[in-house]
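Peer 1: Below is the structure, and that's it, no one-letter string:
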């Protein structure tokens, strides 16, 4: 498949400030922190500056709202608008509409991406001010007591303690502990919560597509737990055109749950982490089936229909599909060996 087309599609959602809109659709012409983290993963191993520029734009965003971060490193947010917002307008300013902004996983994802960028030689950190922002975000998670606090989670829905959010924060704190001061106890508390919760996602959800993040890209669970998570998602949530987020999901549900396209390459990427190359091959075929020639991978197929929704292409879906399909030669060499 022509991977250059995928990069062109991602570039169509790239803003002059270096961030990305989630999609070109009217509904998604906003910047989500988490979506940007996933969207720029293909550029982590390339010499271009898209990875750095995306993170610089988010550091600028946090600098703009540093006054807010300062408040909530000492006083826990009580209302959703007090949390660091999860989505912004294309000029990276807050939107004054009600939203499920309590998304601790987005902050964890950002921290993880910064540390990962530094480890790959990316000039993600520009100056002492960026490091100061990073330190304040660590204090923000501590003030929130992320390891036991209900949040809206990856899917921006009901407030409960989500293992995927706690895991993202654990991964993020691990990732930046060489860059700023992170109390070991702050990580241990999150790890203890995960030991108690996993392989469940939350009190109401036995399994959830969001849990795959703990296997890829975060790699914070051991092999046995990773296998449990991946097996649960594949056996209970996988469908023909993608993976449902969780059982009885009502978003774009017209008789059954919506099938999220990025679920198939995401499962493939997890099987690659586990070294299960036979499954990688199987998911490559499944992923190729849902990636169109123009690489405009949809967000999802409407539940009960064989029709994609209007959030097409979804930047995050294009990025995960590209990451999975474009490294096939390396996988095939490994498989033959």
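Peer 2: Good, I have the coordinates. All figures in this text were calculated on a predicted structure; none of them were measured in a lab.
Peer 1: C-alpha from now on. contacts and neighbour counts both.
Peer 2: Will do.
Peer 1: Please name the residues that touch residue 310.
Peer 2: Applying C-alpha atoms under 8 Å, 6 or more residues apart in numbering to residue 310 gives the contacts 25, 298.
Peer 1: quick one: it from residue 209, how far?
Peer 2: 21 Å (C-alpha to C-alpha, to the nearest Å).
Peer 1: cool, residue 153 as well?
Peer 2: Applying C-alpha to C-alpha to residue 153 and residue 209 gives a distance of 12 Å.
Peer 1: Packing partners of the helix or strand containing residue 166?
Peer 2: Residue 166 is part of helix 163-176 when elements are defined by DSSP states H and E. Here helix 163-176 touches helix 104-119, helix 184-197, going by 3 or more C-alpha pairs under 8 Å, 6 or more residues apart in numbering; DSSP states H and E.
Peer 1: Let's have those in a markdown table, adding mean neighbour count.
Peer 2: Formatted as a markdown table, the helices and strands packed on helix 163-176 follow (neighbours: other C-alpha atoms under 10 Å):
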| stretch | mean neighbour count |
| --- | --- |
| helix 104-119 | 24 |
| helix 184-197 | 16 |
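Peer 1: Generate JSON lines for those, with distance to residue 45 as supplementary columns.
Peer 2: Formatted as JSON lines, the helices and strands packed on helix 163-176 follow (distance: least, C-alpha to C-alpha, whole Å):
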{"stretch": "helix 104-119", "distance to residue 45": "9"}
{"stretch": "helix 184-197", "distance to residue 45": "27"}
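Peer 1: do you know which of these lies nearest residue 298?
Peer 2: helix 104-119 (21.7 Å; C-alpha to C-alpha).
Peer 1: Can you report how many residues lie near the residue nearest to residue 294 when sequence neighbours are not counted?
Peer 2: Excluding the flanking residues, the one nearest residue 294 by C-alpha to C-alpha, 6 or more residues apart in numbering is residue 5, at 6.6 Å. Residue 5 has 15 neighbouring residues, counting by other C-alpha atoms under 10 Å.
Peer 1: Enumerate every residue touching residue 299.
Peer 2: Neighbours of residue 299 in contact, by C-alpha under 8 Å, 6+ apart: 260-262, 308-309, 311-314, 317.
Peer 1: Now, these that are in helices?
Peer 2: Residues of the contacts of residue 299 located in helices (DSSP state H): residue 317.
Peer 1: Neighbour-wise, give me the winner out of the contacts of residue 299.
Peer 2: Neighbour max across the contacts of residue 299 (other C-alpha under 10 Å) = residue 317, 31 neighbours.
Peer 1: Use this one as the comparison:
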């Protein structure tokens, strides 16, 4: 299953090092967040795959350095003015054919987290002084937009709110690059205080959200009882048979949305929300962080049962069914499965060695 999952990532990796989100016609774009998560299985591998992804992200930042400079000088007003989240697959350029929720602070945090974590693991992500300058501009970008109190579109690219998952990604990213460049401590402290204020909610409108798992893994901001409380909250409110719904009332690929179209009140969708497959290995990773290998193993096995063929996970299943949506395979799901399965193997090997 792990080997076949790597083959999925190989098929989605583009020559420049970033990833298609899926082979689906709807998802034949490069999302920076997806590329960060899809690169994580290569973090401990010295084959250059991890570095290549981040080198292309840094080259992208060079291409749009003028935009970084504008934002550092003045906070954006319109969504398109922010650093974009989605790009064309071939030349990695902004797409202006349709409006998009580009205010995604967690994407910036994820990039910084990947750069800093990669360097700490011996990956040569930073190639030059210029790369370090770009990291510094991302830090000033987060400072200028006041990420700790600037509503963003969040991980799901929807309505603008203060999202704990976005604030947490920025905190973790800023912390990760402290060993590379100077980061004002107040920027991290302001984010941590905002997280404490929101806890245990994701946002004003969402008491529980799948995106909150990122605060436990990979960002490790919530540990012990606080981390376990978030994981159990997701399990109790959002876990389903073949995946995890993103939040209560989610209309994306809702059964009712398919039948009646968009535009209904969110309460209309409760019980019909789509089940996202990467929620299962994400829960496994969180339980490994919290020290429960048995729960992690259960979720890894549940992920394998959700595969439509070895290594292939769809983005989601329609509520209560075995019918996947067209975005199959979803690279992010395959990456999370690899991370969970390999981490579980290491944990079991360590436990056996200690016996």
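Peer 2: Nice, I can see it. Note that the structure is a prediction, hence the values are computed from the model and not measured.
Peer 1: if we can go back for a sec, what about the contacts of residue 299 of structure 1, which are in strands?
Peer 2: Mapping those onto strands (DSSP state E) picks out residue 260.
Peer 1: In structure 2, which of the contacts of residue 299 of structure 1 still touch?
Peer 2: For the contacts of residue 299 of structure 1, the subset whose aligned partners also touch in structure 2 (both residues aligned by TM-score structural alignment, their matches' C-alpha atoms under 8 Å) is 260-262, 308-309, 311-314, 317.
Peer 1: Any chance of those in JSON lines with distance to residue 183 of structure 1 as columns?
Peer 2: As requested, those are exported to JSON lines (distance: C-alpha to C-alpha, whole Å):
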{"residue": "260", "distance to residue 183 of structure 1": "37"}
{"residue": "261", "distance to residue 183 of structure 1": "38"}
{"residue": "262", "distance to residue 183 of structure 1": "35"}
{"residue": "308", "distance to residue 183 of structure 1": "45"}
{"residue": "309", "distance to residue 183 of structure 1": "44"}
{"residue": "311", "distance to residue 183 of structure 1": "40"}
{"residue": "312", "distance to residue 183 of structure 1": "42"}
{"residue": "313", "distance to residue 183 of structure 1": "40"}
{"residue": "314", "distance to residue 183 of structure 1": "37"}
{"residue": "317", "distance to residue 183 of structure 1": "35"}
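Peer 1: ranges for the helices of the stretch 1-150 of structure 1?
Peer 2: 3-11, 33-39, 50-64, 66-71, 104-119, 128-144 (DSSP state H, counting those that start in this stretch).
Peer 1: helices or strands up against the second one?
Peer 2: It refers to helix 33-39 of structure 1. By 3+ C-alpha pairs under 8 Å, 6+ apart, helix 33-39 of structure 1 packs against helix 104-119, helix 315-325.
Peer 1: Determine the angle, from 0 to 180 degrees, between the last one and helix 3-11.
Peer 2: What separates the directions of helix 315-325 of structure 1 and helix 3-11 is an angle of 160 degrees, with axes from the mean of the first three to the mean of the last three C-alpha atoms, to 10 degrees.
Peer 1: and helix 315-325 of structure 1, which stretch of structure 2?
Peer 2: Counting by TM-score structural alignment, helix 315-325 of structure 1 pairs with residues 331-341 of structure 2.
Peer 1: What about residue 245 of structure 1, how many residues nearby?
Peer 2: Residue 245 of structure 1: 23 surrounding residues under other C-alpha under 10 Å.
Peer 1: Next up, the contacts around the residue nearest to it when sequence neighbours are not counted.
Peer 2: The spatial neighbour of residue 245 of structure 1 that comes closest, neighbours along the chain excluded (C-alpha to C-alpha, 6+ apart), is residue 209 at 4.8 Å. Applying C-alpha under 8 Å, 6+ apart, one finds that residue 209 of structure 1 lies in contact with 233, 237, 243-246, 263.
Peer 1: ok, and those in structure 2?
Peer 2: Where structure 2 agrees (both residues aligned by TM-score structural alignment, their matches' C-alpha under 8 Å), the contacts of residue 209 of structure 1 reduce to 233, 237, 243-246, 263.
Peer 1: Quick check: of those residues, which lies closest to residue 58 of structure 1?
Peer 2: Distances from residue 58 of structure 1 to those, taken by C-alpha to C-alpha, are shortest for residue 263, at 25.9 Å.
Peer 1: of the helices and strands packed on helix 163-176 of structure 1, which approaches residue 75 of structure 1 most closely?
Peer 2: Using C-alpha to C-alpha, these put helix 104-119 closest to residue 75 of structure 1, at 15.7 Å.
Peer 1: quick one, the closest one and helix 50-64 angle?
Peer 2: Using the same axes, to 10 degrees: helix 104-119 of structure 1 against helix 50-64 is 130 degrees.
Peer 1: Superposed on structure 2, what's the mean shift for helix 104-119 of structure 1?
Peer 2: Taking mean C-alpha distance after the TM-score superposition for structure 1, the mean distance separating helix 104-119 of structure 1 from the aligned residues in structure 2 is 0.3 Å.
Peer 1: can you list contacts of that helix?
Peer 2: With contacts defined as C-alpha under 8 Å, 6+ apart, helix 104-119 of structure 1 is touched by 33-34, 37, 44, 51-52, 55, 86, 123-125, 134, 137, 141, 146, 151, 153-154, 164-176, 179, 218.
Peer 1: tilt between it and helix 163-176?
Peer 2: Using the same axes, to 10 degrees: helix 104-119 of structure 1 against helix 163-176 is 30 degrees.
Peer 1: What is the corresponding segment of structure 2 for helix 104-119 of structure 1?
Peer 2: Counting by TM-score structural alignment, helix 104-119 of structure 1 corresponds to residues 105-120.
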